[in-house]
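Return atomic coordinates for the entry below.
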Amino acid sequence: MTTAPGTVLVVEDEPSIADVLSIALRFHRFEVMTAGTVREALALTGPVRPDVALLDVMLPDGDGRALGRELRERRPDLALVFLTARDAPAEIVGALGFGDDYITKPFDIDVVVARITAVLRRTLPHARTRSRGGTPIADVLPQRPPLRYGDLELDEATYSAHRAGRTVELTPTEYALLRFLVRNGGRIVPKEQLLRHVWQYEHTPPESTVVETYISYLRRKLDALGPPLITTRRGVGYGLA
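Got it, this is the predicted structure:
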């Protein structure tokens, strides 16, 4: 059996957002199930009982709040956290009327993990072991091959990073940023694209320096283990050498 802080159902129709959320949650040893529609979410929660559902309010085939109500009817102790771009007071009050938390986009990945952890701390008496038909959930998740670029390797199963065989200690946000750069190979990725895929910013805040800050964090950690790896194209973006 596999012990984890809890099982999270992520229901988000934007693949890049669902991917980043899954990375951050699994990085913190949560078991994660993902769905892009109401129908997929209901099908997933038949054989497996999640501890918390992170629900996008606007889904292609329905309303995330209505989905939350249906899931709560199936399991009264299920924690609900809503994720949406809507931040009107009426929207927040309505969701919190039966949900446990409400997170607006754009969001910080580490804050989402902290909020889910706090919700589970309130709703779960202790960390529990979940299984599907006697088999640990972590064992039935699809195994992904490592991502490699030069002497850098990202393990998609454990969400860990190694350079020249040595472990690189990364936060979930640093891992997500580096993973996106590796997936783009030697291509220069515009800053706006990084903000959209890693931080979920729909519109780039003109004063934002979050990308530059996290690039400097990565450089400090990666350059300690080998030649400079991240390159800068001034006025454009970042890539790997």
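
From now on I want contacts and neighbour counts done on CA atoms only, so please keep to that.
Noted.

Look up the closest residue to residue 221, ignoring the ones flanking it.
When the adjacent residues along the chain are set aside, residue 221 lies closest to residue 168, with 6.8 Å between them (C-alpha to C-alpha, 6 or more residues apart in numbering).

Can you give me the distance of the one you found to residue 222?
Between residue 168 and residue 222 the computed distance is 7 Å (C-alpha to C-alpha, to the nearest Å).

ok so, going back, quick one: neighbours of the residue nearest to residue 221, just the number.
By the criterion of other C-alpha atoms under 10 Å, residue 168 has 20 neighbours.

any idea how far it is from residue 109?
20 Å.

Residue 183 too?
Counting by C-alpha to C-alpha, the gap from residue 183 to residue 109 is 19 Å.

in the protein, which spans are helices?
With DSSP state H, the ranges of helices along the chain come out as 15-27, 38-44, 64-74, 89-96, 109-123, 137-140, 172-183, 191-198, 210-222.

Now the first one: buried residues?
Taking 16 or more other C-alpha atoms under 10 Å as the neighbour-count basis, helix 15-27 is seen to contain the buried residues 17, 18, 19, 20, 21, 22, 23, 24, 25, 26, 27.

Next: the shortest one.
Using 16+ other C-alpha under 10 Å as the burial criterion, the residues of helix 137-140 that qualify are 137, 138.

mind checking the end-to-end distance for stretch 178-189?
12 Å.

residue contacts, residue 96?
residue 102 (C-alpha atoms under 8 Å, 6 or more residues apart in numbering).

Now render the buried residues of helix 15-27 as CSV, adding distance to residue 132.
As requested, these are exported to CSV (distance: C-alpha to C-alpha, whole Å):
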residue, distance to residue 132
17, 26
18, 22
19, 23
20, 24
21, 22
22, 19
23, 21
24, 23
25, 19
26, 18
27, 21
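
Among the residues you listed, which one lies nearest to residue 139?
Nearest to residue 139, judged by C-alpha to C-alpha, of those is residue 26 at 13.3 Å.

Test my guess that that closest one contacts residue 33.
No: when contacts are counted by C-alpha atoms under 8 Å, residue 26 is not listed as touching residue 33 (10.2 Å).

doesn't residue 80 make contact with residue 55?
Yes: in this structure, residue 55 is within contact of residue 80 by C-alpha under 8 Å, at 7.4 Å.

what's the overlap in contacts for those two?
Once C-alpha under 8 Å, 6+ apart is applied, the residues that residue 55 and residue 80 both contact turn out to be residue 68.

thought residue 149 was touching residue 179?
No: Residue 149 is not in contact with residue 179 according to C-alpha under 8 Å; the separation is 10.2 Å.

To check against the first, give me the structure of this:
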Amino acid sequence: MSLRRHVLWLIAMLYACCSLGQTQDDQLKVATGKDYPPFISERFPQGGWSQAIVAKVFEHMGRDIAVDILPWDRALMWAGQNQYLGIYPYVYSDARAAQFLYSDPINYFPIRLYVTKASGITRLEQLNGARFCLPYGYNLGHSDDSLYSQLHWKVSHAADIQGCQLQVQKGWSDASLFNGYMQLDSIENNNVELVVLDQDLGTVALHFLIAKSYPDASQWMQKFNVALAAITASGERAKIDRHFKQILSELN
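Prediction:
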């Protein structure tokens, strides 16, 4: 190989390596949790409602994202260690707000409560002083303090939503929360009937989070919110919302 051809070959290889590095660097790493229908779920189109909106936000920003699906607590921990640009969808809590920036809401969901039919409970007021089960890592956002103080709930925890459902069925808890968009799952080998109370407890917002320690965190969050506002103004977000609400109406 001539010296000129050798130099050109080295330049080409260096360019290819640099280009590859730039492509990898340009792909932003984000993370979400496991199976939180209808917002994050393989059973829904585009991986879920929140996933569809977040993907559209970054598409509007002109950025490619790599999405990792993790246990919720691990996603929170690793994002806090700056291994991810952001995580989603999470409700607000003061503890998380000390470490993370919160985006404008990407989704909302209605809160309902369920009890056993045998309990005879039909109204929220009957749950004064009740034992309330909440899955670890879950809360009701800003609704927590007012509900707990007004109704004097004694809060216990379970590993997940199904664990709380089992607690209520076995009588270890009197009630637990329910995403008003979905139906209660059945638990095998347990014939205790559950009923959902008619009263809504309001809505809870879901957010995209960025660790405050992440490089240029405030600028990234500003970009995210600007893009979210843009797809809202253009009607793209409303189109996604209508699509998922239609799916949910057909499921229910």
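
quick one: TM-score?
Comparison of the two superposed chains (TM-score structural alignment, normalised by the length of structure 1) gives a TM-score of 0.30, and 107 aligned residues with a C-alpha RMSD of 4.9 Å.

returning to what we had before: nearest to residue 122 of structure 1 among the buried residues of helix 15-27 of structure 1?
For the buried residues of helix 15-27 of structure 1, the nearest to residue 122 of structure 1 is residue 25 (17.8 Å; C-alpha to C-alpha).

Near the nearest residue to the closest one once chain neighbours are set aside, how many other residues are there?
Using C-alpha to C-alpha, 6+ apart and skipping residues adjacent in sequence, the residue nearest residue 25 of structure 1 is residue 113, 6.4 Å away. For residue 113 of structure 1, the neighbour count with other C-alpha under 10 Å is 19.

how close does residue 113 of structure 1 sit to residue 54 of structure 1?
In terms of C-alpha to C-alpha, residue 113 of structure 1 sits 11 Å off from residue 54 of structure 1.

Over to residue 23 of structure 1?
Taking C-alpha to C-alpha, one finds residue 23 of structure 1 at 14 Å from residue 54 of structure 1.

ditto for residue 84 of structure 1
10 Å.

okay, those two: which has more neighbours?
Using other C-alpha under 10 Å, the more surrounded residue of residue 84 of structure 1 and residue 54 is residue 54, with 24 against 19.

Hmm, that one is touching residue 80, no?
Yes: assessed by C-alpha under 8 Å, residue 54 of structure 1 is found in contact with residue 80 at 6.3 Å.

Residue 83 of structure 1: neighbour count?
23.

for the helix or strand residue 22 of structure 2 falls within, packing partners?
Per DSSP states H and E, residue 22 of structure 2 falls inside helix 3-26. Using 3 or more C-alpha pairs under 8 Å, 6 or more residues apart in numbering; DSSP states H and E as the contact definition, helix 3-26 of structure 2 packs against no other helix or strand.

Next, the spatially closest residue to residue 155 of structure 2 that is not a sequence neighbour: secondary structure please.
Using C-alpha to C-alpha, 6+ apart and skipping the chain neighbours, the partner closest in space to residue 155 of structure 2 is residue 132 (4.8 Å). Under DSSP: H, G, I helix; E, B strand; the rest coil, residue 132 of structure 2 falls in the strand class.

ok, residue 132 of structure 2 to residue 14 of structure 2 distance?
From residue 132 of structure 2 to residue 14 of structure 2 the distance is 61 Å (C-alpha to C-alpha).

okay, these two: which has more neighbours?
residue 132 (24 against 12).

you'd agree that one is up against residue 176?
Yes: using C-alpha under 8 Å, residue 132 of structure 2 is in contact with residue 176, at 5.6 Å.

Next, the contact list for the residue nearest to residue 221 of structure 1, please.
160, 161, 162, 221, 222.

Buried among these? Need that as a selection in PyMOL.
Selection of buried members from the contacts of residue 168 of structure 1 for PyMOL, criterion 16+ other C-alpha under 10 Å:
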select buried, resi 160+161+162+222
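
And the contacts of residue 168 of structure 1, which is closest to residue 92 of structure 1?
residue 160 (35.7 Å).

In this structure that closest one contacts residue 154, no?
Yes: contact criterion C-alpha under 8 Å: residue 160 of structure 1 and residue 154 qualify, at 5.9 Å.

picking that back up, ok, residue 149 and residue 179 of structure 1, which is more surrounded?
Set residue 149 of structure 1 next to residue 179 and count neighbours by other C-alpha under 10 Å: residue 179 wins out with 23 against 16.

how close does the more buried one sit to residue 74 of structure 1?
Taking C-alpha to C-alpha, one finds residue 179 of structure 1 at 37 Å from residue 74 of structure 1.

go on, residue 83 of structure 1?
21 Å.

Point out the other helices and strands that the host helix or strand of residue 30 of structure 2 packs with.
Using DSSP H and E, residue 30 of structure 2 sits in strand 28-32. Under the contact criterion of 3+ C-alpha pairs under 8 Å, 6+ apart, strand 28-32 of structure 2 touches strand 65-69, helix 72-80, strand 86-90.

need the next SSE after that strand, C-terminal direction.
helix 49-61.

what's that next one packed up against?
helix 217-233, helix 236-251.

does residue 156 of structure 2 sit in a helix or strand, and which one?
strand 154-158.

Give me the buried positions along that strand.
Result for strand 154-158 of structure 2 [16+ other C-alpha under 10 Å]: buried residues 156, 157, 158.

With respect to residue 66 of structure 2, which of those residues is nearest?
Using C-alpha to C-alpha, the buried residues of strand 154-158 of structure 2 come closest to residue 66 of structure 2 at residue 158, 30.8 Å.
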